[in-house]
Every structure is written in C-alpha cells, then in structure tokens.
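J.: Here is my input, please return the structure:
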Amino acid sequence: MASTVPDPVTRRAPADANALAAAVWPQGAHRDADGRLVVGGADASALAARFGTPLYVVDEAGVRARAVEAKAAFDRAAAAVGTDVTVYYAGKAFLSGAVVRWMTEAGLAIDVCTGGELAVALAAGADPARIGFHGNNKSADEIERAVAAGVGTIILDSEAEIARVADAAANAGRVQRVRLRVNSGVHASTHEFLATAHEDQKFGVPLGRAVELGTRIRSYASLDLLGLHCHIGSQIFDAAGFAESAERLLAAHAELARIAPLPELNLGGGLGIAYTEDDDPAPIDELAERIAQRVAETSAALGVPVPKLAFELGRAIIGRAGITLYTVGTVKPVPIDGGVRTYVSVDGGMSDNARTALYGAAYSARVASRTSDAPPALVRVAGRHCESGDIVVDQEYLPADVAPGDLLAVAATGAYCWSLSSNYNHTPRPAVVAVRDGDARVIVRGETEADLLARDLGLEASDAVAAPVRGETA
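T.: Below you'll find the model as predicted:
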C-alpha cells in the first residue's frame, strides 16, 4: 500500500516509519519492548483500552518542566538587561483546572480572554492579581466581573473599551490596571490567519494612535496604564519579528514614559514548536535573550529605562506535551489522476483537531500499538466527519501494513486542539487524561451522547414544562 500522488509531496520519507522524532513527541516518549508507544510512563494501548478513543493525553511532567524552563529562560534574559519579567500562560491554548494549578505552581501568571476562561482560572485558585484579561469584544458583564474579581490587568483592545473599563472600575470604587494593545505593523512569518499584528485585523489599535490613546487612558482616575501590549502572530521560530515589534513599540512607549512613568512592555507570545521533523524553532533561552537585548538597546537609544517585560506563552509550554490517540477504522486506496492516494480514516477528526482544516497545519503521526518491518508508505490521515476537508494529517509516512484496529497517535496536540474542539456531527468531545510516572487520571471528562441529548430541549415530552435557557426568565 502506498500513495503515488501527482501533487507535491512536502514530507520527507523516513528511514523508519516507527521512529519518534525527539523534538516532536513528548519528552521521554518511547516504545516499550513490545513496540507500544509509552508517554509519561503510560502505555498508550492501555490508555486507549481504559478510556477509549479518541483520547487527548497530556504528559504532566513535561508540561510542568517546560513551564519552569520557560520562566527561567525569560528571568535570566531580563536580569541580564537589568529588568524583571512576568511570564503568563496563555490559557486559550488549553485551559483546565489542573493546568491552571500546574502553571501557578511553576510561577506563571494566567492569561485569559473570555469570561469562561476567567471563571476556570479563578475556580482553580489562580491569584486574580496575576491574571491578564484579553479579548477584542469583552461584554459589559465580563468587564464588571473582571474588575470585581480584582483581575490584575485588563488589556484594552479598542478605543471604546477605555471608557467601558473606566466606568466599570469607577462604579466598583477601584483603580483598574490596564494595558493598551497596539498593532506594531510587524507581520509574523506564519499563516495569514495567525498573523495578528498587521493593520487590517480585529485586534488592537494602530501604532500611530498609541500615544494619543495612552494619554486618554491616563485622564481617567479609575485607570492605571501599566504599559503597551502587542502580539505579532503564532508559531514563530525566531526572535527577529519580536525584536522589530519591540523597537517600534518602544518609540511610543518612550513618548508616554517621558510624560509619566510607564513601567511595562508586553510583547505577547506566539513562540512555535516542532510539529514535524522539518520544523526547527530556536531554543527558548536564545529567543528570550535576543528579545531582551533588543529591548535594552532600543531603550538606551531612546533614553528611557528598560521597562519590565511580559510575555504570554501557550503552545510553547503545552503543545509538545500532548498527543491524541485514535483507532484506525478504514484504509482506502483512492485512484486519482496520475496515481493513488491512500486514506487512513480514524474515529476522530476536525471535531477534536480543527487546525488542519483551519490553517493547513501539519502534524506527525505514528502507529502506537506496535512496530512494523513494512516500508514507509505515504498516506493521508482522515477524520470521520461528513466534510471533504476533514483531514487530521495531510501527509505522513506510516508502515505500509497499517490496518483497521491499529492505534494511531498524533503528536504535538496539546495546544489548540481541545480548546477548538466541537460537537460537529453530534460527536461527543473526548476526555483529557494526564499521565505522570505511569499513572493516568482524567482532568477533563469526556462527553457522552447522553450529554448531547440532555441539552436538546426539543427532545422533552411535548407536555413537559421547558427548563429556562439563557436569555429566558424562569
């Protein structure tokens, strides 16, 4: 079995289709003596048998270690240029009560962008003063809840939010610390939908208005301007974009700092990870050092103190530590013009990993339940949904004898998979299991069909009184 397709093949054929690329799979992932994948000391086949598939698996020790490593790298880089740094965990990558506790125990602050994420962070015990609240369209209720909870920083994403947050803080009798999100005009070298600092997009305010709006923020007694904020995109492999963005923001920062103290500069996040063996992101300590050095050099040239720095890391901390397990259901060779494409269909898909459909994201996959002496064969891993675009891995080399019933593992799914999951085609979302030292525990319960039916009030008896829903009065 092998695909012989006419379109460009972008993946290199491996010498061994059983091998696990060290930079892609969770730290310490390996195969046992029987060829089964082991993650966090746990046998993937045993996990699938116990919890079912699809199944998200997170290497807890790997996440914790990466969080500590990231904080230490930025702490060293900041200290080297005479300043401090706050490292936030970007909850949008994947947020749960357990993850919040892992991050806070590692010394990270928490970044949220909805009322729901804020509720999870607070319920998990995060210090409100160490929470940053993002969002381009925060509701009045979300703003009021954030102010009342004592959220450390609200990021103002638009001109309109200045008065909204100021009024909420004044009504609560508080002075609310805020940052102003600014578009630096620096574009990340990534998919266009992920490049979030260019001018024609929904986030932030133009760089040319930063001083004007910063001055307006300072006119409100209920607001305390902590600094400027920028986010240039996602899945970024080097420091060049961050350095250029920092230089541009610091010009506006310097103007505001000459009028009144402006203690901080938040450069956002977006550090990338390796999804395939061809990806080569720079080490995090190297990135931190280069960014901090450019900030220091630019600050000196502008004659202002080096500001305290802040960064928001999500994927870079949790992405590599996660895998998704699937069961192969169908292997289908499909004749196409000039060749054959082999589809390996699994029991999940775009409902548990939307990134391939959204961004054309590339992933790595391996048969997890065994090894094979069969030669590598080019395949496309497809999902089970009624969409032709429901692709999990567009191109991958698996053993040519991959067959129904095999357990398939997709690497680097710790970020933006569960958080983007859906019930498309009435598919229950999978559980999330944390593994550590061979032990496994569910940290997010998987849904059942009963959960889906319970929300459908149209399935109640016709003479039953409908329960109130959002927006109704009981």
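
J.: From now on I want contacts and neighbour counts done on CA atoms only, so please keep to that.
T.: Noted.

J.: what's the neighbour count on the closest residue to Pro263 other than its chain neighbours?
T.: Using C-alpha to C-alpha, 6 or more residues apart in numbering and skipping residues adjacent in sequence, the residue nearest Pro263 is Pro307, 5.5 Å away. The number of residues packed near Pro307 is 26, by other C-alpha atoms under 10 Å.

J.: Can you tell me how far Pro307 is from Pro335?
T.: Counting by C-alpha to C-alpha, to the nearest Å, the separation of Pro307 from Pro335 is 60 Å.

J.: residues touching Ala106, list them.
T.: Ala106 sits next to Arg64, Ala67, Val68 when contact means C-alpha atoms under 8 Å, 6 or more residues apart in numbering.

J.: taking those one by one, which sit in helices?
T.: With DSSP state H as the criterion, helices contain Arg64, Ala67, Val68 from among these.

J.: In this model Arg101 seems to touch the second one, though I could be wrong.
T.: No: applying C-alpha atoms under 8 Å as the test, Ala67 and Arg101 come out as separate, 11.6 Å apart.

J.: quick one: which of the contacts of Ala106 has the most company?
T.: Ala67 (27 neighbours).

J.: The nearest residue to that one once chain neighbours are set aside and Leu325: what is the separation?
T.: When the adjacent residues along the chain are set aside, Ala67 lies closest to Ile317, with 5.7 Å between them (C-alpha to C-alpha, 6+ apart). The span separating Ile317 from Leu325 equals 20 Å under the rule C-alpha to C-alpha.

J.: Please give the structure of this sequence too, so both can be compared:
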Amino acid sequence: MTGAPWSSGTTRLPDGALAVAGVDLRALAAQHGTPAYVLDEADFRARARAYRSAFTAAFTAIGTDVDVYYAGKAFLSVAVARWAHEEGLRVDTATGGELAIALRAGVPGADIGLHGNNKSDAEITRALEAGVGRLIVDSLGEVERIAEAVRARRGEPAPVMVRVTTGVHAGGHEYISTAHEDQKFGLSLVPGPDGAPSPAVAALRAVLARPELRLLGLHSHIGSQILDPSGFEVAARKVLRLRAELAAETGYLVPEVDLGGGYGIAYLPGDVPLDPDRIAKDMAAAVDAACAELGTALPRVSVEPGRAIVGPTTCTLYTVGTVKPVTLDDGRVRTYVSVDGGMSDNLRPALYGAQYHAELASRTSSAPLALCRVVGKHCESGDIVVHEVQLPADVAPGDLLAVPATGAYGRSMASNYNQVPRPPVVAVTDGATRVLVRRETEDDLLALDQG
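T.: Below you'll find the predicted structure:
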C-alpha cells in the first residue's frame, strides 16, 4: 500500500495492520499513545528534494535562479526546519514564534523570510537582529515602521518585498484564497480614486524613498490547495508587468519575484496532486514568456510549496471508542465512529469542510463495508474528522484508525478545546520512532492557570 494520500513509506502488513517506515502502528500506539501525528521523515526529505530539484532544473533551463521556501505555517518544529534546510530549502515564517523555531533549528537568518499582515514592533526588531533575508511588507504603514526599526538599530538597510494582490482567486475554500481584493493580505493593484496610485504602487514608491530599506522584490500568493496551475501563470504575468512598469517609472528593476505556493495535495484516494516537475516547468515557461514580451531581464524567482511537502508525510493515529449506528431520513444507516481526538487535532473539517480519508490500522477484516462518519470526542456536533468513509462493519472500540495527509495544519492549528492536551508528533524512519514534539499533559494545562 503506497501512494496518495499516504506517505511513500506506508505499507500494510500481512495481518492487515498498517506500518510507516517499517514501524507497526500498533507498536507505535502502545509506546506513544493515541492520538498521535506520525511523520515519515524519509518521505518529507524526498518531497523537499523533489521540489528543489524540479524548480532548480526548470529555472536553470531559462537562465535564472530560484529559491524554494518551506512554508512554516503548514507545520514547523525544530527538527522539521532543520530537515528542510538540510535538503536545500529556505524557511518562510509568519510570526515571531515561527521565526524563533527556525532560528533554534540553526537556519541562518539570510535563509529565512518573515511574513505577516500585522507584524509587531518586537517581531520586526527580532527579524532585523536575526538578519533575515527578507521582510514581506503587507501594508503601507508597515513601510515606515520597518524603516523606523532600522534607524533605531542604525543597521544596514532591510531587504523587503512588497506583497501584492493580483485579483486571481484560487484555492479550495474562500478562506484560503488570498489574492482577491476583499481580504486582509497584501496591497491591491487597483488604482485609487481620482487617479491616485494603487496601494501596491504607493508602497513600492515609499520603499524606494527610504534609505533604510532595500527593495528586494515583489511577492504574490494566490491561495492554498490549488490543483489548477493556470492561476499561477496569470498572477505571474501581472506581477512581472508591475515590475516592468516600476522600472519604466523609476529606473529600478527589482531583482526578485516570489510567486507564492499553495500547491494542492491528495486528501482522498483517487485525488491527483500537482506534480513538482509540471508546475515548475509551467511556471518557468510563463515567467520566461512574460519577461520576453515585456523586454525585461529575468528575475530571481522564489516559491513556497508548504503543504505539498509536509501534508502527505503524516497520518494521525486514533483509537476507536464509541460506535453508534444512526438511521438517516432516507432510511440509510450511518455508523458514527468516535475516536479519542477530533477538532482539537484537526480543525480543517470543521473550519473548511475539508475532506479526509480513514482506514483501519490495527487488523484486517472480512466484514462488509459500512457507511461511516468518523467523529471526535469534543462537545460540538461539528466535531467531524472524516465526513464520509467506508469502513468494515465490524469496526469496534479499541481498533486503531489512521487518517492520512494530516501533516499540514493539523498540529499547527491544534488547540486545547475542552481542555484536551495536544497530541505528540512522532517521526518514524528506518523502523525507529523519535518524538519531535511531545504530548501535552494535564500538568501543562494547569501550569498556565494562575488560579
């Protein structure tokens, strides 16, 4: 058993149990408990290398350089940041906390970027102290705030990129489509009233006017869980046209362009994820053609394929508790299979209606399949892990269930709702396990409560 939506190291043993990277999930559950995030280290490294290799080959072929950034918001720990950097990726962070983890992992500041639509003064200062390779400006007011921070430190000019919204609407849900106008990220390309410049142009002019700042480039991100690459090509052309127009006005051709990421992955059997080679070649061709039409030199390009690297590497392992058949209005019977986790370890089904798959992980079964809904233990009717899945009709308390493709945003969005401690992240490689992030305990929860 290999292939989407499971990690490449996932196999089914002769007695029907699942194993990841040579580790029987029954043994892992006995040692580490459930629920637990099970991360296939070799699969993570292979995916990181695949994206780095594909984009390097595609952009070298057209005569320019490319950087691949691991988007830390998908999932970040010290070990994962270190693995990403060891495989040739840079690390994109969105908060001071993510920045702290990347630095703790030993990632050089020059290989880190800092995003965020509402960076605090402390986050900006920490980024400058760390010597980050780029700060992504997300609003006009942030231009002066970064300049002030540089002046206070009397440091070198800060390398900044300006994030623009291209109007390209892409992604699996409105909440994860990030380049349409009516949302919080970036600066619009639409001109203001009475001939006023667009917010993006105003920000670019403001950066160029401040000696404390060095305009490194333009940044675009159109969404997440994108399976149609055409949106990237449209967005790239808009960003490159803005680059050419700014050069015509000011004489300065920004050296870099970031085309974002959000490449979709497989969540269900039969889903077809974006292929790294295909998206790299398509984007390189689009950049090459646009620059040729505009008569501008090729920029250095960067991309951020966050979830596409970590998402498929991880499954969440649960233990089944209550099993309850429910007769539906149309006469069908749906079996509600309750597990020992839920929306506190995977919020996406409740937040986005995201679809996941599940399989019995601890044994084989000759029972017929039954329509099931996998639900959590939280005090919410919307606490659904898998909306609809066929499981053996004899699924019973004590069975192990595994839900694949939970590496992106599972642990990152995890909460303590109902005061449930968050699960551990357990790495598996070559038949051995290693805890990357330990399981929270009730003592951890109580330690925060000052009484």
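
J.: Between the contacts of Ala106 of the first structure, which sits nearest Gly152 of the first structure?
T.: Of all these, Gly152 of the first structure sits closest to Ala67, with 20.6 Å by C-alpha to C-alpha.

J.: contacting residues for the nearest residue to Gly223 of the second structure once chain neighbours are set aside?
T.: Nearest-residue entry for Gly223 of the second structure: Ser177, 4.0 Å, with adjacent residues in sequence omitted and distances by C-alpha to C-alpha, 6+ apart. Ser177 of the second structure sits next to His169, Ala170, Gly171, Ile222, Gly223, Ser224 when contact means C-alpha under 8 Å, 6+ apart.

J.: Which residue ranges of the first structure form helices?
T.: 44-51, 60-80, 97-105, 115-123, 140-149, 159-172, 210-218, 240-259, 284-302, 315-318, 355-359, 449-454.

J.: Can you tell me which of these is packed in deepest?
T.: Between those, helix 315-318 has the highest mean count of neighbours, a mean of 27, where neighbours are mean count of other C-alpha atoms under 10 Å.

J.: re the thing from before, which of the contacts of Ser177 of the second structure does the first structure keep?
T.: Among the contacts of Ser177 of the second structure, the ones whose aligned partners also touch in the first structure (both residues aligned by TM-score structural alignment, their matches' C-alpha atoms under 8 Å) are His169, Ala170, Gly171, Ile222, Gly223, Ser224.

J.: Spit out the contact partners of the equivalent of the fifth one over in the first structure.
T.: When the first structure is aligned by TM-score structural alignment, the residue opposite Gly223 of the second structure is Gly233. The contact partners of Gly233 of the first structure, taken as C-alpha under 8 Å, 6+ apart, are His187, Ala188, Thr190, Leu194, Ala195, Thr196, Ala197, Gly269, Gly270.

J.: Show me which of these are buried.
T.: Buried residues within these, defined by neighbour count using 16 or more other C-alpha atoms under 10 Å: His187, Ala188, Leu194, Ala195, Thr196, Ala197, Gly269, Gly270.

J.: Out of those residues, the closest to Leu453 of the first structure would be?
T.: Relative to Leu453 of the first structure, the closest of those is Leu194; by C-alpha to C-alpha it sits at 34.8 Å.

J.: so that closest one makes contact with Ser234?
T.: Yes: applying C-alpha under 8 Å as the test, Leu194 of the first structure and Ser234 come out as touching, 5.7 Å apart.

J.: Would you mind listing the residues touching both of the two?
T.: Listed as contacting both Leu194 of the first structure and Ser234 by C-alpha under 8 Å, 6+ apart are Ala188.

J.: To which residue of the second structure is Leu267 of the first structure aligned?
T.: In the second structure, Leu267 of the first structure lands on Leu259 (TM-score structural alignment).

J.: what about its match, how many neighbours?
T.: Around Leu259 of the second structure there are 21 residues (other C-alpha under 10 Å).

J.: Pull the contacting residues for it.
T.: Contacts here follow C-alpha under 8 Å, 6+ apart; on that basis Leu259 of the second structure touches His219, Ser220, His221, Phe232, Ala235, Ala236, Val301, Ser302, Val303, Glu304.

J.: Same list (the residues you listed) but as JSON lines, adding distance to Ala408 of the second structure.
T.: As requested, these are exported to JSON lines (distance: C-alpha to C-alpha, whole Å):
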{"residue": "His219", "distance to Ala408 of the second structure": "22"}
{"residue": "Ser220", "distance to Ala408 of the second structure": "21"}
{"residue": "His221", "distance to Ala408 of the second structure": "17"}
{"residue": "Phe232", "distance to Ala408 of the second structure": "21"}
{"residue": "Ala235", "distance to Ala408 of the second structure": "24"}
{"residue": "Ala236", "distance to Ala408 of the second structure": "25"}
{"residue": "Val301", "distance to Ala408 of the second structure": "24"}
{"residue": "Ser302", "distance to Ala408 of the second structure": "20"}
{"residue": "Val303", "distance to Ala408 of the second structure": "17"}
{"residue": "Glu304", "distance to Ala408 of the second structure": "13"}
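
J.: residue closest to the middle of the first structure?
T.: Within the first structure, one residue has its C-alpha closest to the average C-alpha position: by C-alpha atoms, centre = their mean, that is Ala93, at 2.4 Å.

J.: wait, doesn't it sit right on Arg315?
T.: Yes: under the criterion of C-alpha under 8 Å, Ala93 of the first structure is in contact with Arg315, at a separation of 5.9 Å.

J.: Quick check: neighbours shared by those two?
T.: What both Ala93 of the first structure and Arg315 touch, as defined by C-alpha under 8 Å, 6+ apart, is the set Gly414, Ala415, Tyr416.

J.: could you say what helices and strands the longest strand anywhere in the second structure packs with?
T.: In the second structure, taking DSSP state E as the definition, the longest strand is strand 314-327. Helices and strands touching strand 314-327 of the second structure, as assessed by 3 or more C-alpha pairs under 8 Å, 6 or more residues apart in numbering; DSSP states H and E, comprise strand 36-40, strand 333-339, strand 400-404.

J.: any idea how far the residue nearest to Glu181 of the second structure when sequence neighbours are not counted is from Leu204 of the second structure?
T.: Distance criterion C-alpha to C-alpha, 6+ apart; nearest residue to Glu181 of the second structure, sequence neighbours excluded, is Gly167 at 6.0 Å. Remark: distance between Gly167 of the second structure and Leu204 of the second structure (C-alpha to C-alpha) = 18 Å.
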